[in-house]
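> Sequence and predicted structure, then a few things I'm wondering about:
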Amino acid sequence: MSDVIVLTGLQADSRYQYQAGWFVHANPSQPLGTLQEPPLQWPQAIYCLRTLPRARDAAYAYIVGSCRYLRLTAGIPRAPERGDRTFAGIQRIVDQADPPIRGLLMTGDQVYLDDLNIVAPDRTYKDILFKYRTVFSQPHIGKLMSGVPTYMILDDHEIEDNWPANKQLNDEILYANAMSAYQLYQASHSPAHELSSAGTLSRPLQQYWYTLAHGDIEWFVTDSRTERNLSPDDRRILDARQERSLLQWLVNSTARVKFIVTSVLFYPDSKRNDGDAWQAFPQQRLRLLESIRQHRIQNVIFVSGDVHGSMTSRLGHSEDADFEVHTIVSSPFFNSELLPYATASDFIFESPMVRSEKGDYRYELTSPVIGQDNFAHLQVTAQSVRVTFHDCDGRPLEVVEIPLR
């Protein structure tokens, strides 16, 4: 019961109403050519969407977040309304936002297939689909996603904790089931598919990473989970093709602001290096930073989640005063009582992130580390990216201005 409909010919910056209905035929074995259209009983709900503005310099705003925990016990969701409360809080911001919210970026762990990893992780296709249906059918997230463009990328819990480092010999079926469900429920929201000449989605899906262009703002949403190479000879968090595409995009894009989404932290580094974030792939991270610095690319902002804590941070270079990148970390939408929140003491701030012959890369916090359920509201203006972290009810917690050059 999941599909994608491609709409063409819509007008820019316009509001559209739509309804969605379906029917199930009593005899699915009957040939399609002999089916008679049954009377449709349309649901009462009328939904609204707004298309993007045409002007390149239009104002844009986004919601960013990650990590929505939902435990199923014996097939019954445990207090699902607690996690759905955050999406009600996001809806309050959407209803009042000026400029309008142009996208909801979910940067990983939208589901936890391994919520009871030791006892009974979801492994069968039936169980995985049930988890997705339960997560996305909660009332507030359903209402939010019906009216706001939603872009997603996976992290490890869409498969299992710290995938693929923890991969076992019998996990091939798990991976196939998890990624099939991911394509249905998450990749389908995103422009990872190309359109065929007939205006339909091309299949099969060639990759999970993709780009977005909204006026003079562009996003590169990386897949930092399924293309990893853990070999010590060529250790990568992105495969060679994705790295090359990312570098080409950075150099060739004329966008004023460039957001790079990576589900795990680009920085800051953790004192407990578990080998899962960019910290464990230092050569590839340095190649990316050196390309940004040498090509003098401005207004690059990394966006991530994963760590169950939110913050902003600035990265500079000891010998190059013009180099500057920022990171926005937003996590979690809803935490498990079994998992801790991040604190500033979890990260390394005393020493350089990278020492090289060309100089040292050093970062500093530009906000407190927020240790509670939250999400981020990004407003891109001519002078800055304003980041407002909100609690689960939509109340502001912290406001940070990231200056643009």
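It's in.

> For the rest of this, base every contact and every neighbour count on C-alpha atoms.
OK.

> Tell me which helix or strand comes right after the helix or strand encompassing residue 131.
Applying DSSP states H and E as the criterion places residue 131 in helix 125-136. Downstream of helix 125-136, the next assigned helix or strand under DSSP H and E is helix 139-147.

> buried residues in that following helix?
140-141, 143-145, 147 (16 or more other C-alpha atoms under 10 Å).

> do stretch 329-343 as well
Buried, per 16+ other C-alpha under 10 Å, within stretch 329-343: 329-336, 341-343.

> Comparison target, given below:
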Amino acid sequence: MFKPTIGPIIGHTTTNHARIFMRADNQGPARVFAAIRYRAAGTQQWSASIFAELGSLRDMTQVFALNNLSSDTEYEYQTGWFSPMNPVHTVNSVAELPLQWPREIYRLRTRSSQALQPRAYIVGSCRYLRMTAGIPTLPHLCDRIFASINQLIEGAQPPISATLMTGDQIYVDDLNRFAPDREYKEILSKYRAAFSQPNIQRLMAGTSTYMILDDHEIEDNWPANAERSDNELYSNAMAAYEIYQASHSPAHQLTTNDTVNRAKLEHYWYQFNDGDVEWFVTDSRTRRNLSAADRRVLDVEQEQALLTWLTNSAARVKFVVTSVMFYPDRKRLGDDAWQAFPEQRLRLLETIRTQRIRNVVFVSGDVHGSLTARLTHSEDPDFEVHTIVSSPFCNSKLLPYATASTFILDQPLVRTAAGDYQHELTSAVVSEDNFAHLLVDAGAIQVNYHDRDGKRLQSTEITLR
């Protein structure tokens, strides 16, 4: 057996379930199979192997579902692929073959079922890996920060539950002024290059990773800049996105026999929980309505699902991921974020305020700068909403970093008849490559920003109510 060419990537993980993504090489007309096995750390007996046949339709990838696991338990797993000499083999018959597994043993940890146990997460976005003629240019520069994340994870207490990548995991349009990538094969090659660098590969093989797209997985400021000729680009970009980012997410349901149903997705947004912390990861990009009559970032179905979740969830902390910034607004170039959709933003804020929903935190990236900010209401002292922005993992020299002067901070975010929504920064604005380390305990969320070498740049504490 050979080790995966991409992955493994640990995706959605619960107290008793985990999803593992991997990719094999295409062997032309020869059949290719993948396999996985696992065991509780410290034990000798491997599980029965799980096999799958791979095909070019999904770029030789598979998402394995590991079920009936124990909570808060560390597991070891091995995965690989092979092409048997006999062309008539099936998934059932290859189980009888004497296989020599790749020597790499990976580890994963299931979620704890204890509600009040402290949790920790890594958050970041925007990784600019420039490609020239299909080859990454200086790829180590954009892989360096993931080495620092791995180092932090090794000694982290509490253990890191998950990494949240909130958009622009690849830049399809990295050379869009000169030679934009539009073909399916070109976009697939970007995912393969981005996810096969050694440090990010190590990160995703040992820590569950949740992803959602932003514009650069398709085209800058999509769909505002879309033209009729972009239909094929969009189709190709989303096909690749579904393979490499959505496939291992909770957006996919399980089949009746507990395998991942990789049929066409109805939507990309999803929810997951981790004890008394819950996440709603929005699709802030592909369901937009730009018409003047009903401008919206989230389509009707998604908005209603988010409002229902906010109102009914009993989670102590509610994180809402939106790839573009919820607030504060930018002085320039703000038409791509929530700033340009004020009616829908106000509906969300009014629901949170009037329903007395506490400990709501909006998590985003996009602006190539990191910050925390607090939103209050002039006439309602009980209202408070926070935001955590983390961006970028790796910037391009062609793009500026955000600074405090980027944002409108000297006037209310929204003025209404019932009062003003007022906001303020609760941290400095980080204007360099960075990632966020979030620690959620009984009384607060601590937000630590680290530079690409792992040095802590600053810390902010968000008091829970």
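Nice, thanks for sending it over. Computed from a predicted model, the values in this text were never measured in an experiment.

> Strands - which of the buried residues of stretch 329-343 of the first structure land there?
residue 329 (DSSP state E).

> all strands for the stretch 101-250 of the first structure, in order.
Per DSSP state E, counting those that start in this stretch, the stretch 101-250 of the first structure carries strands over the ranges 101-106, 150-152, 210-214, 217-221.

> typo on my end, the stretch 301-405 of the first structure
Using DSSP E, counting those that start in this stretch, strands in the stretch 301-405 of the first structure cover 311-317, 320-329, 354-356, 359-365, 374-380, 384-391, 396-403.

> Mean per-residue distance, the shortest one versus the second structure.
Average distance, strand 354-356 of the first structure versus aligned residues of the second structure after superposition (mean C-alpha distance after the TM-score superposition for the first structure): 0.5 Å.

> quick check: that strand aligns to which part of the second structure?
Matched against the second structure by TM-score structural alignment, strand 354-356 of the first structure falls on residues 414-416.

> Contacts for that stretch next, please.
Residues from elsewhere that reach stretch 414-416 of the second structure (C-alpha atoms under 8 Å, 6 or more residues apart in numbering): 346, 420-422.

> would you turn those residues into TSV with distance to residue 444 of the second structure and neighbour count?
Below are the contacts of stretch 414-416 of the second structure laid out as TSV (distance: C-alpha to C-alpha, whole Å; neighbours: other C-alpha atoms under 10 Å):
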residue	distance to residue 444 of the second structure	neighbour count
346	26	17
420	26	17
421	23	21
422	22	19
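
> about what we covered before: would you turn the strands of the stretch 101-250 of the first structure into JSON lines with mean neighbour count?
Formatted as JSON lines, the strands of the stretch 101-250 of the first structure follow (neighbours: other C-alpha atoms under 10 Å):
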{"stretch": "strand 101-106", "mean neighbour count": "22"}
{"stretch": "strand 150-152", "mean neighbour count": "22"}
{"stretch": "strand 210-214", "mean neighbour count": "17"}
{"stretch": "strand 217-221", "mean neighbour count": "21"}
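
> Any idea which of the ones you listed gets closest to residue 130 of the first structure?
With C-alpha to C-alpha as the measure, strand 150-152 is the member of those nearest residue 130 of the first structure (19.0 Å).

> in the second structure, what residues pair with the closest one?
Using TM-score structural alignment, strand 150-152 of the first structure lines up with residues 209-211 of the second structure.

> distance from that stretch to the first structure after superposition?
Looks like 0.3 Å for stretch 209-211 of the second structure (mean C-alpha distance after the TM-score superposition for the first structure).

> As a check, name the ranges of all strands in the stretch 1-150 of the second structure.
Using DSSP E, counting those that start in this stretch, strands in the stretch 1-150 of the second structure cover 6-13, 18-23, 32-40, 50-54, 61-66, 74-82, 106-109, 119-124, 131-132, 135-136.

> looking at those strands, which is closest to residue 173 of the second structure?
strand 131-132 (9.9 Å).

> so the closest one matches what in the first structure?
Counting by TM-score structural alignment, strand 131-132 of the second structure sits on residues 72-73 of the first structure.

> Pull the distance from the matching stretch to the chain's centre.
Mean-position distance between stretch 72-73 of the first structure and its chain equals 25 Å (C-alpha atoms, centre = their mean, to the nearest Å).

> That one vs the second structure, average offset?
With mean C-alpha distance after the TM-score superposition for the first structure, stretch 72-73 of the first structure departs from the second structure by a mean of 0.6 Å once superposed.

> Looking at the first structure, which helix is longest?
Ranked by residue count and defined by DSSP state H, the top helix of the first structure is helix 80-96.

> Give the buried residues for it.
80, 83-91, 93-94.

> so which of the residues you listed comes closest to residue 302 of the first structure?
residue 90 (21.5 Å).

> Surely the closest one is in contact with residue 395?
No. Using C-alpha atoms under 8 Å, residue 90 of the first structure is not in contact with residue 395, being 9.8 Å away.

> what residues do these two have in common as contacts?
Counting by C-alpha under 8 Å, 6+ apart, residue 90 of the first structure and residue 395 have no common neighbour.

> After alignment, which residue of the second structure pairs with residue 372 of the first structure?
Aligned partner of residue 372 of the first structure by TM-score structural alignment: residue 432.

> Cheers, nothing more for now.
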